[in-house]
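[1] Show me how the following folds:
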Amino acid sequence: MSSITAGKRKGSQEGKSGRTFQWISGIILTIGGLFFLLPFFWMMMSSFKPENEIVQIPPTLWPETFTLYNFQYLFENMNFGIYLRNTLIIVAFSFVGLLLNAAAGFGFAKYDFKGRNALFVLVLATMMIPSQVTMIPVYLILNTLGLTNTMTGIVLPGLVGAFGIFLFRQFMSTVPTELLEATRLDGASEYRIFLQIVLPISKPILAVQAILTFIAGWNSFLWPLIIANDEGLYTLSVGLSLLKGQYAANFGLQMAGATFMVAPVILLFTYFQKHIIENFSISGMK
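    This is a model prediction of the structure:
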């Protein structure tokens, strides 16, 4: 009886020590997270401050004088409206490319055709080639086609990618083939199977790829800078780089531009984070 009581006491002590460790770990991680968030919060708040308040000593975290002048100046005098339009066009076409990647992944996963494995290995092999290596050949091809300095030339090379095809293929390989066969017996076309059966099942990987696609399109910098000579085709990242060079001493404008670039990515990630966690959970169970 005494041994049972001692065992219960030992288990209770271990449980208390475990909860104490969790509390301490949580407090440390929370403090660390706040330290990491502080620069982003200060950047966002500084974008709403006048220039004299940003450089004053001691600095203020919350704006004493709230103003939208920095954002108004960006859109009225720095063509940020045009940069935003171009960036949204690139993002929209990137999501079209997302569907193309999903369709290719579905084809590799569920269709048995001659040379499928060899073609898939060839697609994977392109992942080993750095994008910087292919920029000059792609530029020469587009120049021959007369697509340089055009929006088509900006969005066309990034429509599909080996990494996206690989992720969709790996996920869609787990979709039960019996389910697809039963749908075919009911008279469903291949397009309907893909759009109404496979894509809804692939929601977790679609969410992850949507975030990656949005971030890649939203932050597109090097390729638009290379392919476009007209400032009317520049993106937000290129505009932010121009802002840093032309207004290096104006911290308010730089903070506003950086905030405008970072905020949508944070909001999108916050909205889709549950799908990312769900995808990791599904991958762990497999």
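
[2] Every contact and neighbour count from this point should use C-alpha atoms.
    OK.

[3] for the stretch 151-286 of the chain, what spans make up the helices?
    Using DSSP state H, counting those that start in this stretch, the helices of the stretch 151-286 of the chain run over residues 151-155, 162-172, 177-185, 190-192, 199-201, 203-218, 222-227, 236-246, 251-285.

[4] wait, what's in contact with the closest residue in space to Phe272 that isn't next to it in sequence?
    Closest residue in space to Phe272, ignoring its immediate chain neighbours: Ala207 at 6.5 Å, by CA to CA, 6 or more residues apart in numbering. Shown in contact with Ala207 (CA atoms under 8 Å, 6 or more residues apart in numbering): 272, 275-276.

[5] Another sequence for comparison is provided below:
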Amino acid sequence: MATNVQENNSFTLDEEQESLLRKHKRTQKIKKTVLLGANLMVVVVVLFPLLYAVSMSLKAPSEIYTSELNFFPGALQFSNYKDVFAIAPLGQYIFNSFVVAIAITAGQLVSGALAAFSFHFLKIKGGEILFALVMATMMVPGEATIISNYLQVSNWGWLDSYKVLIIPYLTSATTIFLFRQFYKSFPISLYESAKIDGCSNIGFIFRILLPLTKPAIGAVAVNGFINAWNMYMWPLLVSGSDNYRTVQIGVSMMNSVDSQSIVLMLAGVVICLIPSLVIFIFGQKSLVKGMFSGSVKG
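    Have a look, this model is predicted:
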């Protein structure tokens, strides 16, 4: 009789455990479903302007000014993307933007790595004060200095050239800060050991330091390229011909009052968004890893 009671109790416990397990799984499934639905809603809200631009760029001009609210085009007009290259030298604009963005990104990588090395590894008298002054420049909006910079490059005769688009942005306080924060994870003894072995400062940077800072390089490269690609105000002031005009300026100049130009301008906007999206999609892991890898020292 006692044995039967124990078996019944064990069966009851097993059934209760299975019931609790099923309830837990059901609760977890509901939570995941709710979280997925919330994420999808956020994605739709965030991506809606981009999706709307793509939809508008595929519409016929006659569908722009209508009383009906139609998100999707009646007939896909892929010819809009072909026509935008016919009415404007969009290919030249894209080439100019690539030249400017790549040159600025490379310049910021080199200058940021050298400056951050000097601030962290070289014991310069007043180095912390100099670094604080560099960081203070991040609090000055670009609009506050754009007129003085324009007058300066105008006196030098740099207007409407690649150098006026590239040289003022070859260094960045943000880049220096990111590299320096990442370098803090390396002990000073690493630099001292390299110096004892006869390694020069330049050799230490390019042969030892940079290969160990790939996450920081990825973050700086993605951030620098996207910022350089999306520049608007400075190229608008200093570029006056199609030979040096960037894609952001070229696309904005296609806008007018007629529906045909609006459709083509939106097609140009979608085209100039593609490089930024591609860089961000493939470089987002490096961007996030580089932003946070230097936040913990050790």
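
[6] Any chance of CSV for the contacts of Ala207 of the first structure, columns neighbour count and distance to Glu51 of the first structure?
    Below are the contacts of Ala207 of the first structure laid out as CSV (neighbours: other CA atoms under 10 Å; distance: CA to CA, whole Å):
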residue, neighbour count, distance to Glu51 of the first structure
Phe272, 15, 35
His275, 17, 40
Ile276, 19, 39
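
[7] Give me the aligned partner of Gly283 of the second structure over in the first structure.
    Under the alignment (TM-score structural alignment), Gly283 of the second structure pairs with Phe272 in the first structure.

[8] And Cys41 of the first structure, what's its match in the second structure?
    Just to correct that, residue 41 of the first structure is Phe rather than Cys. Checking TM-score structural alignment: Phe41 of the first structure goes with Leu51.

[9] what's the answer for Leu236 of the first structure, then?
    Per TM-score structural alignment, Leu236 of the first structure is aligned with Val247.

[10] repeat for Ile197 of the first structure
    Checking TM-score structural alignment: Ile197 of the first structure goes with Ile208.

[11] Can you give me the separation between Leu140 of the first structure and Pro130 of the first structure?
    17 Å (CA to CA, to the nearest Å).

[12] the more surrounded of the two?
    Leu140 (13 against 9; other CA atoms under 10 Å).

[13] average offset between the strand or helix carrying the more buried one and the second structure?
    Using DSSP states H and E, Leu140 of the first structure maps to helix 131-144. Its aligned residues in the second structure lie a mean 1.5 Å from helix 131-144 of the first structure after superposition (mean CA distance after the TM-score superposition for the first structure).

[14] If you map the contacts of Ala207 of the first structure onto the second structure, which are still there?
    Of these, the ones still in contact in the second structure (both residues aligned by TM-score structural alignment, their matches' CA atoms under 8 Å) are 272, 275-276.

[15] can you tell me what part of the second structure stretch 130-145 of the first structure aligns to?
    Stretch 130-145 of the first structure maps onto residues 141-156 of the second structure, going by TM-score structural alignment.

[16] Let me see the residues that make contact with that stretch.
    Residues contacting stretch 141-156 of the second structure (CA under 8 Å, 6+ apart): 159, 164, 234, 237-238.

[17] Just put these in JSON lines and tack on distance to Ile274 of the second structure.
    JSON lines is the format used below for the contacts of stretch 141-156 of the second structure (distance: CA to CA, whole Å):
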{"residue": "Leu159", "distance to Ile274 of the second structure": "28"}
{"residue": "Val164", "distance to Ile274 of the second structure": "25"}
{"residue": "Trp234", "distance to Ile274 of the second structure": "22"}
{"residue": "Leu237", "distance to Ile274 of the second structure": "25"}
{"residue": "Val238", "distance to Ile274 of the second structure": "25"}
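
[18] Just among those, which is most surrounded?
    Busiest of these [other CA under 10 Å] is Val164, holding 22 neighbours.

[19] The nearest residue to that residue once chain neighbours are set aside: neighbouring residues, count only.
    Leaving aside its sequence neighbours, Val164 of the second structure sits nearest to Trp158 (CA to CA, 6+ apart; 5.6 Å). The number of residues packed near Trp158 of the second structure is 16, by other CA under 10 Å.

[20] and the gap between Trp158 of the second structure and Tyr65 of the second structure?
    Distance from Trp158 of the second structure to Tyr65 of the second structure, by CA to CA: 43 Å.

[21] same thing with Pro187 of the second structure?
    64 Å.

[22] same deal with Lys297 of the second structure?
    Taken as CA to CA, the span from Lys297 of the second structure to Tyr65 of the second structure is 58 Å.

[23] what do we get in the second structure for Thr70 of the first structure?
    Rather than Thr, residue 70 of the first structure is Asn. Per TM-score structural alignment, Asn70 of the first structure is aligned with Asn80.

[24] what about the match of Ile197 of the first structure, how many neighbours?
    15.

[25] now do Glu53 of the first structure
    With other CA under 10 Å as criterion, Glu53 of the first structure counts 17.

[26] Same question for the one 5 residues further on.
    The criterion is other CA under 10 Å. On that basis, Pro58 of the first structure has 8 neighbouring residues.

[27] Assign it to helix, strand or coil.
    Using DSSP: H, G, I helix; E, B strand; the rest coil, the secondary structure recorded for Pro58 of the first structure is coil.

[28] got it, and the one 5 residues further on?
    Pro63 of the first structure falls in the coil class when you classify it by three-state DSSP.

[29] ok, it - contacts?
    45-46, 48-49, 53.

[30] coming back round to it: could you say which helix or strand contains the residue nearest to Val164 of the second structure?
    Here Trp158 of the second structure is assigned to no helix or strand, by DSSP H and E.
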